[in-house]
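Sequence and predicted structure below; questions after.
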Amino acid sequence: MLLKRHRSSDENKTVKRHRRSSEALLLPLHVVELILERLPVKSLVRFKSVSNKWKSTIESQYFQDQWFLRRKQSRGPDVLCVAIGDDYYNNINQGYYEAAPRDTVLLGSSVVSKVRLPITNMMLCHGSCDGLLCSYCSFTPCVVINPATRWQQSFPLSNYQQLCIDMVDKNQYDFPMPKLGFGKDKFRGTYKPVWLYNSSKFGLENVTTCEVFDFSKNAWRYVVPASPYKINDVSFPVHLDGSLYWLTLCEETKVLSFDLHTETFQVICKAPFPRSSERFRSRNYIMCILDNRLCVSEKKGTTQVIWSLDSSGGNKTWKKLCSIDYAKTLFGVKPILPLAPIEFLDEKKLLLQDSGSLVMHDLHTKSYDSLLEPEPIEYPVSYFQSLFSVSSN
């Protein structure tokens, strides 16, 4: 008598997975794409293993562009509180750390959460560019990382970083420490890290020196001519619509732009405040991007004013976006540095960062609420998830 063999539970699961995969492959490709466009990043990363066709679809530039556009149109930006560095600073195990429920706040369609990146560079470029973050240091290779897919790529030291290393080797520590800029050439779709630094402390004759990294050649190159004005290297450069922006360090503060396509510098307008030629005083000014607009924040005594650049009609004028009264905030004291504006969330609520906490300012009620308590070394960034990597552009 023949005994019928029963499948094990693992075998049954394998058969069911194979059946579902086979059924999925029978769907027309355009239907598959419409379904995949509505899925989160984690699901898409897993579904690349369904078939070679699904993998090539999800990794295609067209699909990634469409998925990213759909996500931006369907909801507001998220905010990632990015912790970087080693265990000495973060007190958690090496590797990715994703937010626990207590470290997540929902604001309308936006999510404020925490993430830790497994990198040792201690600085992060302002904001994100297409869901990519760029971490850097004056002495170690920079890293571009996608926190959603966990893709990352480092790139070699620039000439500026080598100059810093040479100065330290000579026990000379009085050299510029600018912030790295990171943005995208919107015409070619290529990402570009940019160092722009004041040259005099390195004994160079030019006013500033500019270096751009070319991922296709895996090399840095100089851009000549660089900015004719010294830059405020205390403030972070910001990226908007294919250009990077700096504040200048001169008698009359100007807003300087660097077109990432033509790689040319241009002064676009004066700043809405008189001057910031003194380096210490320049700490009172923060440039940022809010609601896809170039903004400058100015700390004056017990208040902080945020200005927005209006370029409608071809004329560039500054408009007062809002004012923050320190006496009415949760702190009730004047902070040493201005609060850093992060992003508008849930319509008219502005998220700000103080050195010790995240604060939500309601522009209608003028009220303030404390949100997540950040780690000692943590950078809140406005952020949309994406599937992008440098190699996909």
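Structure received.

Only C-alpha atoms from now on, for both contacts and neighbour counts.
Fine.

burial count for residue 74?
Counted with other C-alpha atoms under 10 Å, residues neighbouring residue 74 total 9.

before we move on, what about the one 4 residues further on?
Other residues within reach of residue 78 by the criterion other C-alpha under 10 Å amount to 20.

Who are the contact partners of it?
110, 111, 112, 382, 383, 384 (C-alpha atoms under 8 Å, 6 or more residues apart in numbering).

so how far is residue 45 from residue 366?
42 Å (C-alpha to C-alpha, to the nearest Å).

Now do stretch 45-64: everything it contacts.
Applying C-alpha under 8 Å, 6+ apart, the contact partners of stretch 45-64 are 21, 25, 33, 37, 44, 149, 386, 387, 388, 392, 393.

hold the first one in mind and look at this next one:
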Amino acid sequence: MAHLEKLPWELIEEILSRVPPKSLVRFRTVSKQWNALLEDKTFMNNHKMTFRFILATESKIYSVSIDPVIVVRELTLGTPGLETLELKNLVDCNELLLCGKKNGAVVWNPWLGQSRWIEPSLKRSGMEFDGIGYENKNYKMAVFCPGNEDQTDNFCTSYDFASDVWIDLQSKSDEDSIYPESVVSLNGTLYWVCSLDETDPLSYDISTFDFSTGLYSRFCDLPCGRNHGEDALVLKVFRGDRFSLLKQCMVTKKIEIWVTENKINFENGDDVVWMNFMTFSSPNLPELVETIRYSQPSYSIDGKRLVVCSCDSTGQAWIYVFGEDKLISKTRILDYVVDPWPLHCTFVPSLVPVPARGEREKLAELQM
């Protein structure tokens, strides 16, 4: 350590940017300065082993790096719960990745190679694994259970990681139904783009989810809604503490990126102010929502660049880079991802460990 203190800080950063992720976890205890660096999103983005997207096909999972060139790497499938895939969805939970399956879910940090298999609740079928947040410093997962012949009402349930317990929450009648999509997790709170009426393109807002009751409540307005049913409308976390929203009109192909001006205060959505951050309206823009399976695009904002992952009408995955008011480059990753129609999501690597059973005290310390 004495020798390291004599090195310029810039050189220490460069050295750490080449250290494997599992080793970085141990280095957080070296000093407050090192811990602050390893929590810095800029450092994580600049790490030599960082990536921006996760893609999952029927047989393989890949990471996609974008700087300085696009690099696709196959990820190991030997993690518990991922020996076989058959994934229904991928959800970026800001620090962890949620992989929904027909018979359960896997919570995964692909950067650290840690995962945990979650057995489904025996009381409910057709569970849709939506997102991970935390309440009272305990990680929890929100799950939506659509109604069926035996269960006429939609239903919400949550899973407590520390106690390994499922908790049934309040059911919702048809009159109270909303249509949540595009979930993000920010500082433990889950936020959804929601519509109270699928036929009204102007009725979209952002709602929060209460783990205690299972109810959604309006948080703030969106700067825009859908003008057509197949418009792209995707919410993401921006710069670690704000929102961004991508919209693409299916008719004009115009792409708009909106961001919130200030940090999000979960206690007061009335303070949220949106501003237009980027607009792309040049000819020959790609369709970001493929019209066969209606999957929404995944995107990342890097400075003044917009990087998007989406599938075309044949199911092939593409990486699009936008900047300077135009499409800069497009890369089809067919050479790597052979199977069509891969699931995809953004994921910024983190050093947050996958929460384990019976570690309530450790989880509390992480959030202090």
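Cool, got the structure. Keep in mind the model is a prediction, meaning the values are calculated, not measured.

Send over the TM-score of the superposed chains.
TM-score of the superposed chains, computed with TM-score structural alignment, normalised by the length of structure 2, equals 0.67; 317 aligned residues with a C-alpha RMSD of 4.4 Å.

what's the closest of the contacts of stretch 45-64 of structure 1 to residue 213 of structure 1?
The closest of these to residue 213 of structure 1 turns out to be residue 393 (C-alpha to C-alpha; 14.6 Å).

Could you double-check that that closest one sits in contact with residue 192?
No: Residue 393 of structure 1 is beyond contact range of residue 192, at 11.4 Å (criterion: C-alpha atoms under 8 Å).

Looking only at neighbour counts, state which of the two leads.
A count of neighbours by other C-alpha under 10 Å puts residue 192 above the other of residue 393 of structure 1 and residue 192, at 19 against 13.

Tell me which residue of structure 2 lines up with the more buried one.
In structure 2, residue 192 of structure 1 lines up with residue 140, judged by TM-score structural alignment.

That match belongs to a helix?
No: using DSSP: H, G, I helix; E, B strand; the rest coil, the assignment for residue 140 of structure 2 is strand, not a helix.

Who are the contact partners of the residue most central in space within structure 2?
For structure 2, the residue nearest the mean C-alpha position is residue 92 (2.1 Å; C-alpha atoms, centre = their mean). With contact set as C-alpha under 8 Å, 6+ apart, residue 92 of structure 2 has these partners: 98, 131, 184, 345, 346, 347.

Map it onto structure 1.
If you follow residue 92 of structure 2 across to structure 1 using TM-score structural alignment, you land on residue 127.

what separates its match from residue 78 of structure 1, distance-wise?
Counting by C-alpha to C-alpha - residue 127 of structure 1 and residue 78 of structure 1 are separated by 11 Å.

can you check residue 89 of structure 1 too?
25 Å.

on that earlier part again, for residue 107 of structure 2, see how far away the residue nearest to the centre of structure 2 is.
10 Å.

Report the set of residues contacting both of the two.
The contact lists of residue 92 of structure 2 and residue 107 share residue 98, where a contact means C-alpha under 8 Å, 6+ apart.

Now check residue 302 of structure 1 against structure 2: what is it aligned to?
In structure 2, the residue matched to residue 302 of structure 1 (TM-score structural alignment) is residue 252.

In space, what's closest to its match - neighbours in sequence excluded?
residue 281 (8.0 Å; C-alpha to C-alpha, 6 or more residues apart in numbering).

doesn't residue 251 make contact with the one you found?
No: the criterion here is C-alpha under 8 Å, and residue 281 of structure 2 misses it with residue 251 at 11.6 Å.

Looking at the two, which has the bigger crowd around it?
A direct count of neighbours by other C-alpha under 10 Å for residue 281 of structure 2 and residue 251 places residue 281 higher, at 15 against 11.

In contact with the more buried one, which residues?
Neighbour list for residue 281 of structure 2: 252, 253, 254, 255, 325, 326 [criterion: C-alpha under 8 Å, 6+ apart].

for those residues, which one is nearest residue 179 of structure 2?
For those, the nearest to residue 179 of structure 2 is residue 255 (23.3 Å; C-alpha to C-alpha).

List the contacts of the closest residue to the closest one other than its chain neighbours.
In this structure, residue 255 of structure 2 finds its nearest non-sequential neighbour in residue 248, 4.4 Å apart by C-alpha to C-alpha, 6+ apart. Going by C-alpha under 8 Å, 6+ apart, residue 248 of structure 2 touches 231, 232, 233, 254, 255, 256, 288.

if you set the cut-off to 6 Å instead, what comes out?
231, 232, 254, 255 (C-alpha atoms under 6 Å, 6 or more residues apart in numbering).

Would you mind measuring from the residue found closest to the third one once you drop the neighbours it is linked to in the chain to residue 324 of structure 2?
Yep, that's residue 254 of structure 2 we're talking about. Take residue 254 of structure 2 and drop its neighbours on the chain: the residue closest to it by C-alpha to C-alpha, 6+ apart is residue 281, 4.6 Å away. Noted for residue 281 of structure 2: a distance of 11 Å to residue 324 of structure 2, by C-alpha to C-alpha.

try residue 209 of structure 2
Distance from residue 209 of structure 2 to residue 324 of structure 2, by C-alpha to C-alpha: 37 Å.

More neighbours: which of these two?
residue 209 (18 against 12).

surely the more buried one meets residue 219?
No: shown here, residue 209 of structure 2 and residue 219 do not form a contact pair, counting by C-alpha atoms under 6 Å, at 9.7 Å.

What segments of the stretch 151-300 of structure 1 are helices?
Remark: helices assigned in the stretch 151-300 of structure 1 by DSSP state H, counting those that start in this stretch are 159-169.

And stretch 296-315 of structure 2, what's buried?
296-301, 305-312, 315 (16 or more other C-alpha atoms under 10 Å).

what's the lengthiest helix in structure 1 in contact with?
Secondary structure of structure 1 read by DSSP state H shows that its longest helix is helix 9-25. Outside helix 9-25 of structure 1, no residue is within contact range by C-alpha under 6 Å, 6+ apart.

swap in stretch 141-161 of structure 2?
Stretch 141-161 of structure 2 is contacted by residues 127-132, 139-140, 165-169, 171-173, 214 when judged by C-alpha under 6 Å, 6+ apart.

just the strands in the stretch 101-250 of structure 1 please.
Assigned by DSSP state E, counting those that start in this stretch, the strands in the stretch 101-250 of structure 1 fall at 105-107, 110-116, 123-124, 133-136, 142-146, 151-155, 181-185, 190-198, 208-214, 219-222, 238-240, 243-247.
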